[in-house]
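[1] Provide a 3D model corresponding to the input given below.
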Amino acid sequence: MVNERVLEKLEILSDAAKYDVSCASGQSKRANKDKGLGDSKGYGICHAFTEDGRCVSLLKILLTNHCIFDCAYCVSRKSNDVKRAAFTIEEVVDLTINFYRRNYIEGLFLSSGIFDSPDYTMERLVKIARKLRTEQNFNGYIHLKAIPGASEELMKEAGLYADRLSVNVEMPTEKSLKLLAPEKKHQDVLRPMTYLKTEIAGYKEEKSRNRKAPLFAPAGQSTQMVIGATPESDLDILGMSHHFYSQMNLKRVYYSGYVPISDDNRLPSLGTPVPIIRENRLYQADWLLRFYGFEFNELVGIDQPNLELDVDPKLSWALRNLDQFPVDINSADLEMIIRIPGIGVQSARKIVAARRFRRLQPEHLKTMGIAYNRARYFLAFSRPFSRQPDFTSNQLKQLILTAQKSKYTSAFSTQLSLF
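    Purely as a prediction, here's the structure:
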């Protein structure tokens, strides 16, 4: 049984952890061994529930919300008047095992405020992961926060026990970091990222030669940027993400819309939270960078530094590049089909596979799971009458938005008729 004091800590430190969004499980495949507890499959983990009923996959907590830093955007900053708490190493281990045995969770996401020093904090995080792996024989998913400024020796040990490590860059630019967290430097984040990149590649190479070689952060590394606390454009943000993906081999960049928590005059006022749609558009753009072959400067640029909020980034790109459409679905290459609004990667592959056996027409595409009512404006089928009338970019945008609005209004009306 979990005692009341530990439950009180859990309430405080799980609530403080909600501001760190870089906690999705990744492509780790840590197999069960020696009849231990749990495993970590590529499909992720589940069975942890929040108070409002949302299902989450990991026990997501801070080791402590005490912190020696005073970052203006952070709820755990040292000058903030909040209730403080700290788990012991044994308490985190016991919570993880007890919650796992009850089928509440299958993994742990563990971050922390910095108390005493980066090395001291990182050492305690590593001890928790080591105890879970070596003493409890726990083979479930573990995501550890890599503390900037901690020694390479601790980073290396963390990678041997954790499935994923994340070093949060926090602000998109050095200028903003200096403004809101003057004690921190971007270089302190980039240094451990570079080290982990090298170690991950080295262990992966060793594993390819020796199947018995140890795992090292098999789900890679990730980071998080706070969005909207400072005036960076989406061009700045996606440019930084592009650097992380291309130069640091990161698996994910997470975007956390700033939640007003302070009347500090360096920050947006308490009454102006970041629109959730901006966060959503950044994630959509990020997906295009990682899986659709887009370059970040195709989505944003000097002439349009921010993503449009009323349409998704892929449709926005298509509307700005109507000269590349319509696309003949029966002859275009996979890379171009993927760029058609309403067609995803898997559907594009189905199209390429299916057209080897027949010349595709609209009725065939409708059975493949694409958003045909959107895609049809950008398609040609090698028949003159199947081509869509010429529209200007703005006319086509309004046509699609009107159809989308009508669709949701119709669905809402149908739902009302059921009552």
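
[2] going by C-alpha atoms from here, please, whenever you check contacts or count neighbours.
    OK.

[3] name the nearest residue to the residue nearest in space to the middle of the chain, ignoring sequence neighbours.
    Note on the chain: the residue nearest the mean C-alpha position is Tyr254, at 3.9 Å, using Cα atoms, centre = their mean. For Tyr254, ignoring the flanking residues on the chain, the nearest one in space by Cα to Cα, 6 or more residues apart in numbering is Gln224 at 4.5 Å.

[4] and the contacts of the one helix or strand that neighbour maps to?
    Secondary-structure assignment from DSSP states H and E places Gln224 in strand 221-227. Among residues not part of strand 221-227, those counted as contacts by Cα atoms under 8 Å, 6 or more residues apart in numbering are 20-22, 164-172, 193, 196, 250-258, 274, 279.

[5] any idea which helix or strand comes after that strand?
    Heading towards the C-terminus - elements assigned by DSSP H and E - strand 221-227 is followed by helix 234-247.

[6] what is the subsequent helix or strand relative to that following helix?
    Proceeding N to C from helix 234-247, the next assigned helix or strand is strand 252-257, under DSSP H and E.

[7] let me know the angle separating that next one from strand 221-227.
    Using axes from the mean of the first three to the mean of the last three Cα atoms, to 10 degrees, the direction of strand 252-257 lies 20 degrees away from that of strand 221-227.

[8] buried residues in the helix or strand harbouring Glu91, which are they?
    Under the criterion DSSP H and E, the helix or strand holding Glu91 is helix 89-101. By neighbour count, with 16 or more other Cα atoms under 10 Å as the criterion, the buried positions of helix 89-101 are 89, 91-93, 95-97, 99-100.

[9] what does stretch 157-175 give?
    Neighbour counts using 16+ other Cα under 10 Å place 157-174 of stretch 157-175 among the buried residues.

[10] got it, and stretch 211-223?
    Residues of stretch 211-223 classed as buried: 215-223 (neighbour count, 16+ other Cα under 10 Å).

[11] ditto for stretch 375-388
    When burial is assessed from 16+ other Cα under 10 Å, stretch 375-388 yields the following buried residues: 375-382, 387.

[12] re the thing from before, distance of the residue nearest to Tyr254 from Lys145?
    Remark: distance between Gln224 and Lys145 (Cα to Cα, to the nearest Å) = 11 Å.

[13] please enumerate the strands of the stretch 301-419 of the chain.
    Under the criterion DSSP state E, counting those that start in this stretch, strands of the stretch 301-419 of the chain are mapped to 327-328, 379-380.

[14] who's in contact with the first one?
    The contact list for strand 327-328, computed with Cα under 8 Å, 6+ apart, reads 336-337, 340, 378-382.

[15] could the residues you listed be laid out in TSV, adding distance to Ala411?
    Output for those, formatted as TSV (distance: Cα to Cα, whole Å):
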residue	distance to Ala411
Met336	32
Ile337	29
Ile340	25
Phe378	25
Leu379	26
Ala380	29
Phe381	30
Ser382	34
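
[16] another sequence for comparison is provided below:
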Amino acid sequence: MNERIIEKLSILADAAKYDASCSSSGGKRKNMDKGLGNAEGMGICHSYTEDGRCVSLLKILLTNHCIFDCAYCVSRKSNDVKRAAFTVEEVVDLTMNFYRRNYIEGLFLSSGIFSSPDYTMERLVRICKKLRTEERFNGYIHLKTIPGASEELIQEAGLYADRLSVNIELPSELSLQALAPEKNYAEILTPMSQIQSKVAANREERELFKKAPQFAPAGQTTQLVVGASPETDHQIIQLTDSLYKGYGLKRVYYSGYVPVSGDQRLPQVVQPPLMREHRLYQSDWLMRFYGFDADEILDPAHPHLDLEIDPKLAWALRHRHVFPVDVNTADYELILRVPGVGMKSAKRIVAARRFAPLTLDHLHKFGVVLRRARYFITCRGMALEKREYDEQTVRRKILYGDGQTRSALVKRQLDLFAPEPTIVTAPDLVSPQLDLFRQAG
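    Next up is the predicted model:
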């Protein structure tokens, strides 16, 4: 690999690290005859972390040149950064070379907008088409759709990419107008709607014709920046709920605002709001898998997520009248709402209690976190706590334990093999390790 390509890769992989919209897709693309690669639903790894852990998605921009001047974006037109652009052939060659050397399992491709949305989108589509038709590449492809691109290009993109995504950018159109005045919600929501309708139409077509080509089999996603604008968590969750219900999105990704410029329109923060981002993901999970409505997680009276406790525990503390519930008789949906009980644990509880009444030992074996759940359940009609505690006492006991204070916990030496899980924040994604890539040349 020559030095010019390495320099481009360094610039454009680093610029792509701010895009969080890639994860296991669940999409399945079977290998075609004499093809190369396979995208099975076992999960796709996505980038390189700072400590060098191996992941396998080549995540790059086609270019970081951009005609827009979005205040929160590192590639904004007025930002003084190194610029670069790949050609279509260079991206195809990089992808195939890395794939053949088993460095990657797929491609995540986005781009700044140069010249026009259609001009940029046409080149992105050409890359995907060339990979699929000329190189016979069957690995995973996640393609960012450019807002404002024509419907014809979106249609063609969906025939070659496993997943499409359109970034909604900010939680409200008012903030979008303030921080990215060249963009508008109409140009973002229109392709979302087009993708949704094309996915639905393709599903019906494939029921009639099994060999009909797939359209974006892994669906579509979006991403929004958290912390660059004044919206509350309640507003963000309401938006997320409307996107899931109105546009059939597979995932909404939240990206804590990383200060990349000194623009006066932006908040002056020292570091990204990682814990807030984490709580939003937990809330998202509750809506998608635990049966929570957006209005249950937050409301106008409680517009912000509690950063000390997870949103399910926060809901349970606000709704003490619902608890305790008996694990031997309660519905599956109600057991799911008990803090410390996950989906697997709830299913094990419902399956096992058909044969015998459950005991505390059963719950422990099923993976229930009793340190949290004990205040919200009964077992065979007996409460696990002898006393009823008010909301603040339960909160304090769960956070700090019995008879301990925050300072006592802080002083305790951390155990590398502690039996209780510790929440850690994901390391910042960085550009691929160029020393490794030099070996591909």
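
[17] need the strands of the stretch 301-419 of structure 1 in TSV (columns: distance to Asp236 of structure 1).
    As requested, the strands of the stretch 301-419 of structure 1 are exported to TSV (distance: least, Cα to Cα, whole Å):
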stretch	distance to Asp236 of structure 1
strand 327-328	31
strand 379-380	33
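
[18] so which of those strands gets nearest Thr121 of structure 1?
    With distances scored as Cα to Cα, the stretch of the strands of the stretch 301-419 of structure 1 nearest to Thr121 of structure 1 is strand 327-328 (55.0 Å).

[19] please state the offset of that closest one from the chain centre?
    On the basis of Cα atoms, centre = their mean, to the nearest Å, strand 327-328 of structure 1 is displaced by 33 Å from the centre of the chain it belongs to.

[20] how big's the offset between that strand and structure 2?
    When structure 2 is overlaid, strand 327-328 of structure 1 sits 0.6 Å from its aligned residues on average, using mean Cα distance after the TM-score superposition for structure 1.

[21] which residues of structure 2 does that strand align to?
    Under TM-score structural alignment, the alignment places strand 327-328 of structure 1 onto residues 325-326 of structure 2.

[22] the buried residues of stretch 375-388 of structure 1: which two are farthest apart?
    Applying Cα to Cα across these, the maximum distance is between Ala375 and Ser382, 15.7 Å.

[23] compute the distance between Pro275 of structure 1 and Trp287 of structure 1, please.
    Per Cα to Cα, Pro275 of structure 1 is found 19 Å from Trp287 of structure 1.

[24] now Leu334 of structure 1
    As judged by Cα to Cα, Leu334 of structure 1 and Trp287 of structure 1 stand 17 Å apart.

[25] and Arg278 of structure 1, by the same measure?
    For Arg278 of structure 1, the distance to Trp287 of structure 1 under the criterion Cα to Cα works out to 14 Å.

[26] all the helices of the stretch 151-300 of structure 1, residue numbers only.
    152-161, 174-180, 186-209, 234-247, 276-291, 296-299 (DSSP state H, counting those that start in this stretch).

[27] structure 2: matching residues for the last one?
    Residues 294-297 of structure 2 are where helix 296-299 of structure 1 lands when matched by TM-score structural alignment.

[28] give me the buried positions along the matching stretch.
    Neighbour-count burial for stretch 294-297 of structure 2 flags 294, 297 (criterion: 16+ other Cα under 10 Å).

[29] just give me the mean distance for it relative to structure 1.
    With mean Cα distance after the TM-score superposition for structure 1, stretch 294-297 of structure 2 departs from structure 1 by a mean of 0.8 Å once superposed.

[30] what does that stretch rub up against?
    The set of residues external to stretch 294-297 of structure 2 that reach it, using Cα under 8 Å, 6+ apart, is 237-238, 241, 283, 287, 311-312, 315.

[31] over to stretch 338-347 of structure 2?
    Everything outside stretch 338-347 of structure 2 that qualifies as a contact, by Cα under 8 Å, 6+ apart, is 290, 312-313, 316, 332, 335-336, 366-373, 376-377.

[32] what stretch of structure 1 lies opposite it in the alignment?
    Residues 340-349 of structure 1 are where stretch 338-347 of structure 2 aligns, with TM-score structural alignment as the criterion.

[33] in the matching stretch, what's buried?
    In terms of neighbour count (16+ other Cα under 10 Å), stretch 340-349 of structure 1 has its buried residues at 340-344, 347-348.

[34] how far does it stretch from start to finish?
    With Cα to Cα, one end of stretch 340-349 of structure 1 sits 13 Å from the other.

[35] same check, this time on stretch 355-364 of structure 2
    Stretch 355-364 of structure 2 has an end-to-end distance of 17 Å (Cα to Cα).

[36] how about that stretch: buried residues?
    In terms of neighbour count (16+ other Cα under 10 Å), stretch 355-364 of structure 2 has its buried residues at 358, 363.

[37] what does Leu399 of structure 2 correspond to in structure 1?
    In the superposition onto structure 1, Leu399 of structure 2 corresponds to Leu401 when matched by TM-score structural alignment.

[38] quick one: Glu335 of structure 1 and Leu238 of structure 1, what's the gap?
    Remark: distance between Glu335 of structure 1 and Leu238 of structure 1 (Cα to Cα) = 21 Å.

[39] which one's more surrounded, those two?
    For Glu335 of structure 1 against Leu238, the residue with the higher neighbour count under other Cα atoms under 10 Å is Leu238, and the figures read 24 against 14.

[40] isn't that one right up against Leu288?
    No. Taking Cα atoms under 8 Å as the definition, Leu238 of structure 1 is not a contact partner of Leu288, at 11.1 Å.

[41] helix or strand for Asp118 of structure 2, which one?
    Counting by DSSP H and E, the secondary-structure element that holds Asp118 of structure 2 is helix 117-129.

[42] neighbouring contacts of that helix?
    The contact list for helix 117-129 of structure 2, computed with Cα under 8 Å, 6+ apart, reads 62, 88-89, 91-92, 109-114, 141, 143, 145-150, 153, 156-157, 160-161.

[43] what stretch of structure 1 does that helix fall on?
    Aligning helix 117-129 of structure 2 against structure 1 (TM-score structural alignment) gives residues 118-130.

[44] off-centre distance for the matching stretch?
    When distances are taken as Cα atoms, centre = their mean, stretch 118-130 of structure 1 is centred 24 Å away from the chain's centroid.
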